[in-house]
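Engineer: Compute the structure for the input listed below.
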Amino acid sequence: MSKNMDEIIKLCSIHVNLSESCKQSLKRVLQSATESQFKLVFSRLENTLQKFMSKLVVKPISEAQKFTFIRLYINYLVDPIRKLSWKAIEAPNKDSLLFLESLPNEIKQIGQDNLNKVAILKVNGGLGTSMGCNGPKAMITVAGSKNFLDITFSQIQAVNSTFNCKIPLILMNSFNTSGETSEWVACQNSTDIYTYEQEVFPRIDKNSGLPFETSEEESEWNPPGHGSVYQALYDSGLLDKLIESGKEIIFISNVDNLGAVVDRSLLGVMISDKKDFLIETAPKTKMDVKGGTIVTNNGRLTLLERAQVPDAHINEFEDINKFTIFNTNSLWINLKALKKSLEKSPMELPLIVNPKTVDNKSIIQLETAMGAAIENFKNVGVIVVGRDRFLPVKKTNDLLLLQSSLFSLDSLNIPRLDPSRTAVPMVSLDDHYKTVHDFNTRFKAIPNMLDCNSLSIEGDVRFEENVTLVGDVKIINTDSSPLIIKNETLKGTS
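Structural biologist: Here you go, the predicted structure:
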């Protein structure tokens, strides 16, 4: 087996510089390979690696990212959906978790005293295609005339003004979002916004195993998931720039999560406990059963995604009484610890295989997730936060809730749930509301939902002014003509 490994590593070294740690990383990927898999990997690499590397020459990609692509590609050939050994998986002991609501005021004060040491990074690489938008998701209007970037920047400005500090905003864009985001940045007249672009990987033709080719050159590439946030930050030079300017901590979250704001207590934990890495989690509900969770794997904290769970244990994974928390994808990281890790070797993050169909062809995207980086740091922590810090907008269902009277912006421009509520209603909108355009067409005015427990709409229903929803409301319109609702209170089933 070691001979087979050495042959593959030798082949890879022709195309990328391999440090000893990189060689060990490849060996870990190959350690479970059978004799036939070794032959497959060697044959595929011999026939395709040169083609992939030649394609990457035209892109500004670092040696570290070239290596990451090769490692993930080999991982894909050996075991595209690597299931973890369930015997080694355990839910973290409650005593090992931190709880935001239980932190003392002294921790918050430490955070407040160190606000000038933090930077905020928003992952801004996604398009709004799932909601029918062609441009960056961050440009979708959320409240009034403000989009995600408008509100995010106003949140940071409010903190800077209130606490007399200078927290910069950093945006990691993809090639899909850089153009429009740059235009937005230019309009802000601020020197405290920085951008960088994550690198790209070539898409893979699933049938041939070769680089995917099409008439539209941009369609041949994919952003490699938000796991590239670290290496791309390092390669851009911004990591060094932040450290040189006195920043010690970076807070990373998705741009569509308006609840993920700088928190003095969380910053205080990073400073007082000298944490390298802190991941925010929230209590699981039945809505979150498919979300990734934090577990111990052979005693080490790790991110467990549903795809990594053996089929026989899916029900156990989705048991909210056993695995009580889920990953919110909001992370706090010590910048010097991050730099030290990246200078040692590229992040060794698990492979995510993302299948797509382009031009009626099956293609594969190789990606990674940023939360999985927890395994690359020593002094790590897991903290349980409230749902108010997890307000992502994935569908128009979420957009309806945020735009309703259930939420209002506080003095720091953070969406806050009305104090009369402990949770948001369950909302189900059918395909008539799938795109933002369809949503805006049918919601000329947002109904009052303060006393609504759940809302289900099937068919073409259009809301105009002065509509109130109370209790469990279900509206069905089977007619081809739209049902218009205005000046009405709907209680229960309608």
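
Engineer: can we go C-alpha only for contacts and neighbour counts from here?
Structural biologist: OK.

Engineer: Could you report the neighbour count for Val58?
Structural biologist: Neighbour count of Val58, defined by other C-alpha atoms under 10 Å: 8.

Engineer: helix, strand or coil for it?
Structural biologist: Using DSSP: H, G, I helix; E, B strand; the rest coil, the structure places Val58 in coil.

Engineer: what do you get for Lys378?
Structural biologist: Following three-state DSSP, we place Lys378 in the coil state.

Engineer: Sequence B follows; please return its structure for comparison with A:
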Amino acid sequence: MEALSAAQQKMRTAGVSECGINVFSSYFADLQHGATGLIPESTIDPMPPAPRLAEKNFSPAVQAEALGKTAFLKLNGGLGTSMGMDKAKSLIPVRTGESFLRLICRQIRSAREQSGKLLPIIFMDSFRTQRDTLAALDKNMEIPGIPLSFLQGREPKLRRDNLYPVIWEENPELEWCPPGHGDIYTALSNNSLLEDLLSRGFRYLMTSNADNLGAYPSGEIAAWFAESGVSYAAEVCRRTPSDRKGGHLALRRSDKQLILRDTGQTPPADMQYFTDEKRHPYFHTNNLWFNIEALRDLLQKTAGLLRLPLIRNQKTVDPCNKDSVPVYQLECAMGAIVEKFADAKALIVERERFLPVKTTNDLFVLRSDAYKFTEEGRVLLQIPTAPIADLDPQYFCFIHDFTERTRHLPSLREVEKITVKGDYTFTGMEKLRGRVEIGNA
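Structural biologist: Now for the predicted structure:
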């Protein structure tokens, strides 16, 4: 208990809310008792049949009405440390100087025009991203009485050897981590956002990752969600070989409840099933739809302590130094809330709804002529299947090195996969087709 007390005291000294401390303490107890958060294949069945958005047909008036009752929340706590960044990943230029942040704002302006309503855009930031985000945001996006941004919590990283909060004098900020995007529910319990939205006539909330430009405000999905009458829905896409590591929905055998299983919750012996796109043919996009009143009632009933499944992430205190102290980061997934709603549904959407940028490989493809960017901030694939990029991480992993070597992009419209080995700088004159390997080792 001394390790937990030390962590709790550290959090109180840093001003973490009591709700946040209670949630952390709950996960700490799970960890201490050997919980891993693993969901064996033997305890689940594949997701049952779900409706397809393509099968629906809503009039423009119905779409506009539903869209006008929807608020949009973006998860914006990521720094992009895997790409060598120390600022919000949403500030990365995607095309002609336009960042994720600016393109998101374009999408919201377009939705405002379609609905005729002043729709809210809200960012959940971490303690590392909020200042840069607010400085870059167009203040015209703000709606009186509804914040542009609110802070998610933070928690101490725990030493793997004794579970005490790690001490890292070289950079004390690295002693802390965000508690995963599932912390959105703790953060919402600590503020009045849901009540503020309800008082202004909004009934639905759509949440998504800021680095997924495919998650634009959709009148079609808003209309489907309004018609469904359910408390919660998750967008899912058909899996391809490149999506085998993405989390998926499944039916828990013990109570027939829809649940989420992520990669980190899959026993190593069951990964063959997790990655089998025939057994689990749809992956979870993290584009989520809520009935605001139902979410508010759930958070009030539980005082924000939802006890979602633990994700025990094994890291090092300095993510850029693999020889630094091994730590645990205790997290939960936002989409795991699916198991708290008996009427939860999945909606099958097209792949255009899922365009995340997790690495410079993803950014390379997104910046290419394989995609078209519209005036509304939409991103449209111009070829039947998106190409796959595999760039040498030694020379392309970090955003600075990547930018230096990709100032002149080649056409990828006829490329199935491009692999680059060694130190190579693109000229833009390359003629590429099919499966391509470039070497300059």
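
Engineer: May I have the TM-score of the superposed chains?
Structural biologist: Superposed pair, TM-score by TM-score structural alignment, normalised by the length of the second structure: 0.93. Supporting alignment: 427 aligned residues with a C-alpha RMSD of 1.7 Å.

Engineer: Which single strand of the second structure contains the most residues?
Structural biologist: strand 282-291 (DSSP state E).

Engineer: Where in the first structure does it align, residue-wise?
Structural biologist: Under TM-score structural alignment, strand 282-291 of the second structure corresponds to residues 325-334 of the first structure.

Engineer: Could you do stretch 362-370 of the second structure as well?
Structural biologist: Mapping stretch 362-370 of the second structure onto the first structure (TM-score structural alignment) gives residues 398-406.

Engineer: still on that earlier bit, mean per-residue distance, the longest strand of the second structure versus the first structure.
Structural biologist: Taking mean C-alpha distance after the TM-score superposition for the first structure, the mean distance separating strand 282-291 of the second structure from the aligned residues in the first structure is 0.6 Å.

Engineer: Who are the packing partners of that strand?
Structural biologist: On a contact count with 3 or more C-alpha pairs under 8 Å, 6 or more residues apart in numbering; DSSP states H and E, strand 282-291 of the second structure meets strand 204-209, strand 232-238, strand 248-252.

Engineer: I'd like these as a markdown table, with mean neighbour count and distance to Pro387 of the second structure appended.
Structural biologist: Formatted as a markdown table, these follow (neighbours: other C-alpha atoms under 10 Å; distance: least, C-alpha to C-alpha, whole Å):
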| stretch | mean neighbour count | distance to Pro387 of the second structure |
| --- | --- | --- |
| strand 204-209 | 24 | 22 |
| strand 232-238 | 23 | 17 |
| strand 248-252 | 22 | 23 |
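
Engineer: Now distance to Ala269 of the second structure too, for these, in a markdown table please.
Structural biologist: A markdown table is the format used below for those (distance: least, C-alpha to C-alpha, whole Å):
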| stretch | distance to Ala269 of the second structure |
| --- | --- |
| strand 204-209 | 30 |
| strand 232-238 | 24 |
| strand 248-252 | 17 |
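
Engineer: Map Ser228 of the second structure across to the first structure for me.
Structural biologist: Alignment note (TM-score structural alignment): Ser228 of the second structure maps to Asp273 of the first structure.

Engineer: picking up where we left off before, for the match of stretch 362-370 of the second structure, buried residues please.
Structural biologist: Within stretch 398-406 of the first structure, the residues that qualify as buried are Asp398, Leu399, Leu400, Leu401, Leu402, Gln403, Ser404, Leu406, counting by 16 or more other C-alpha atoms under 10 Å.

Engineer: Show me where the stretch 251-400 of the second structure has its helices.
Structural biologist: Counting by DSSP state H, counting those that start in this stretch, the stretch 251-400 of the second structure has helices at residues 271-274, 292-302, 360-366, 393-396, 399-405.

Engineer: Looking at those helices, spot the one closest to Tyr328 of the second structure.
Structural biologist: helix 271-274 (21.8 Å; C-alpha to C-alpha).

Engineer: Can you spell out which helices and strands pack onto that closest one?
Structural biologist: Of the remaining helices and strands, none touches helix 271-274 of the second structure by 3+ C-alpha pairs under 8 Å, 6+ apart.

Engineer: post-alignment, that helix versus the first structure, mean distance?
Structural biologist: Using mean C-alpha distance after the TM-score superposition for the first structure, the mean distance for helix 271-274 of the second structure is 1.9 Å.

Engineer: do you know how far the alignment partner in the first structure of Gln300 of the second structure is from Pro415 of the first structure?
Structural biologist: Taking TM-score structural alignment, Gln300 of the second structure has Glu343 as its aligned residue in the first structure. For Glu343 of the first structure, the distance to Pro415 of the first structure equals 38 Å [C-alpha to C-alpha, to the nearest Å].
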